[in-house]
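# The sequence isn't on hand, but the structure is:
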């Protein structure tokens, strides 16, 4: 919030590309930022259920001490995590075991009409004793792997409220803070209060009050969409559509 007529400072915006399944589960990413001595490494935590094109705000991490905004972009392509390495190794081990290990049975007497057979799960063969030739027939088992990703944990969201939200045009506000750090509360109109002349929604620019007659001050109310999980805040993103500027006249 600011009562100064100058526009608020906006920090750096850095785009980070992630998979949809990473956004659904939540993940940790390492990003690199330019610094005076080279590159600066910064590890960020992306909360579960983060939306595409969402913004994460990192206070004081910008290039000149401002806030750093990280914009999340969903990567095009596969939306499923890779097959775990342990599954591939187990599959190869089972398959090799199926080829190498099998049982055989032979007839003790040899005649032209004699034959022997094996009924192993993995292989079978017949024996022609007149030629001593063995023919093998192998049918490998069929393995199927089906992966069902867990349902994403959707955090609860709400727009942060402010005491001055209930004040309308014609009402008055009292500043319980300072000119640089105001704390505006609704109060009866009187000397030293600020009367609301207009309300400009969808902006955080104090210049929005330039065309309002008799306006002496502007009061910026910046709104945030707050994400919580089990009642604990996980992240917050600026919400420009809900933000507004109050055009005031000092009484």
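Okay, I see it. For clarity, every value in this text was computed on a predicted model and none was experimentally measured.

# CA atoms for contacts and neighbours, from now on please.
Noted.

# Return the residues in contact with residue 228.
With contact set as CA atoms under 8 Å, 6 or more residues apart in numbering, residue 228 has these partners: 155-157, 234-235.

# that's a helix at it, yeah?
No. Counting by DSSP: H, G, I helix; E, B strand; the rest coil, residue 228 is not part of a helix but strand.

# let's bring in a second one:
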């Protein structure tokens, strides 16, 4: 008999694995509504919805192995990273969904949230003031007008799966989780669509590349024209500044080597 494995669990949601079925438990059914609708519209491989009975969504595993994981070296080939870039471009060129996603937040509200988080980080001695100030300056470049695209909204590398001769399975939620063996160059699935919607396409690319700047050229080669590297750098700073408190409060460690705090330090 298959055992029940807790893949991810925090106060907002949880994911359980039973064999090749993943059960996502979420008290916010609007978030699950978005996930199901986005997967139905996305022109890229996504998990198959097996059934839904609120508050549970059952998904089939996608084949392959995660492209990588934040804080760990990626074993993916340059061709796999380029394939990820091409898949993201296909998503961004698709017809727009009718709702706004995480990557499409109001700029004034986002700037206010950023200022509040920066103040909290300094006031509570979580990060040095000069580190926060420098990254707040870098983040400014992301707060500009953008043409909306169909965005994933949480495109961590652990949410992008590539082929591994059928030997891997994967699922993700919030903080991405990938399980698999081997790696190839075909994108076999993109998971965790609860933040999808209209948004800034460069937010997706920045999220994908966070902590793996060495593969930026490969992703851009696959994605094609229209990538402003200054905005990518800005989203790295902005996303990391906004994420530190949430990660700490939900039991994760942004100080892990290669993760959010290191991303902030790299901008100094």
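Alright, I've got the coordinates. This one's a predicted model, so the numbers in the text were calculated from it and none came from an experiment.

# Let me see the TM-score of these two.
TM-score of the superposed chains, computed with TM-score structural alignment, normalised by the length of structure 1, equals 0.20; 87 aligned residues with a CA RMSD of 6.0 Å.

# if we can go back for a sec, closest to residue 13 of structure 1 among the contacts of residue 228 of structure 1?
Nearest to residue 13 of structure 1, judged by CA to CA, of these is residue 235 at 16.6 Å.

# measure that closest one to residue 44 of structure 1 for me?
To residue 44 of structure 1, residue 235 of structure 1 is 12 Å away according to CA to CA, to the nearest Å.

# Can you pick out the residue with more neighbours from those two?
Using other CA atoms under 10 Å as the criterion, residue 235 of structure 1 and residue 44 rank with residue 235 on top: 21 against 13.

# A strand includes that one, no?
Yes. Residue 235 of structure 1: assigned to a strand according to three-state DSSP.

# Just the residues contacting stretch 112-128 of structure 2, thanks.
With CA under 8 Å, 6+ apart as the test, stretch 112-128 of structure 2 has contacts from 129, 132-133, 136, 238, 241-242, 245.

# all strands for structure 2, in order.
Per DSSP state E, structure 2 carries strands over the ranges 4-9, 13-18, 21-26, 49-53, 56-60, 62-63, 65-66, 149-151, 160-162, 169-173, 175-179, 187-190, 197-199.

# on contacts alone, who are the packing partners of the longest helix belonging to structure 2?
Ranked by residue count and defined by DSSP state H, the top helix of structure 2 is helix 229-249. Counting contacts by 3 or more CA pairs under 8 Å, 6 or more residues apart in numbering; DSSP states H and E, helix 229-249 of structure 2 is packed against helix 107-123, helix 129-139, helix 201-209, helix 260-265.

# same thing but at 10 Å, please
Judged by 3 or more CA pairs under 10 Å, 6 or more residues apart in numbering; DSSP states H and E, helix 229-249 of structure 2 is in contact with helix 107-123, helix 129-139, helix 201-209, helix 216-223, helix 260-265.

# Kindly reformat the contacts of residue 228 of structure 1 as CSV containing distance to residue 17 of structure 1.
As requested, these are exported to CSV (distance: CA to CA, whole Å):
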residue, distance to residue 17 of structure 1
155, 21
156, 24
157, 23
234, 20
235, 18
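
# And these, which is closest to residue 245 of structure 1?
The nearest member of the contacts of residue 228 of structure 1 to residue 245 of structure 1, counting by CA to CA, is residue 157 at 23.2 Å.

# and the closest one, that one's in a strand?
Yes. According to three-state DSSP, residue 157 of structure 1 belongs to a strand.

# what's the burial count for the residue nearest to it when sequence neighbours are not counted?
Excluding the flanking residues, the one nearest residue 157 of structure 1 by CA to CA, 6 or more residues apart in numbering is residue 227, at 4.7 Å. By other CA under 10 Å, 22 other residues sit near residue 227 of structure 1.

# Roughly how far does residue 227 of structure 1 sit from residue 234 of structure 1?
Plainly put, residue 227 of structure 1 is 6 Å away from residue 234 of structure 1 if you go by CA to CA.

# and for the helix or strand hosting residue 136 of structure 1, what are the contacting residues?
In this structure, residue 136 of structure 1 sits in strand 133-138 according to DSSP states H and E. With contacts defined as CA atoms under 10 Å, 6 or more residues apart in numbering, strand 133-138 of structure 1 is touched by 98-99, 121-128.

# In strands only, show me those.
Judged by DSSP E, strands contain the following of the contacts of strand 133-138 of structure 1: 123-128.

# Find the residues that touch each one of residue 235 and residue 44 of structure 1.
Looking at what touches both residue 235 of structure 1 and residue 44 (by CA under 10 Å, 6+ apart), the common residues are 56, 58.

# Longest helix in structure 1, please.
Scanning structure 1 for the helix with the most residues, using DSSP H, yields helix 85-100.

# I'd like to know which elements that helix is packed against.
Applying 3+ CA pairs under 10 Å, 6+ apart, one finds that helix 85-100 of structure 1 contacts strand 123-128.

# other SSEs contacting the strand it packs on?
By 3+ CA pairs under 10 Å, 6+ apart, strand 123-128 of structure 1 packs against helix 85-100, strand 133-138.

# Quote the end-to-end distance of stretch 201-217 of structure 1.
16 Å.

# Oops, could you answer that again for stretch 241-260 of structure 2 instead?
For stretch 241-260 of structure 2, the end-to-end distance is 8 Å (CA to CA).

# ok, now stretch 124-134 of structure 1?
Termini of stretch 124-134 of structure 1 sit 11 Å apart (CA to CA).
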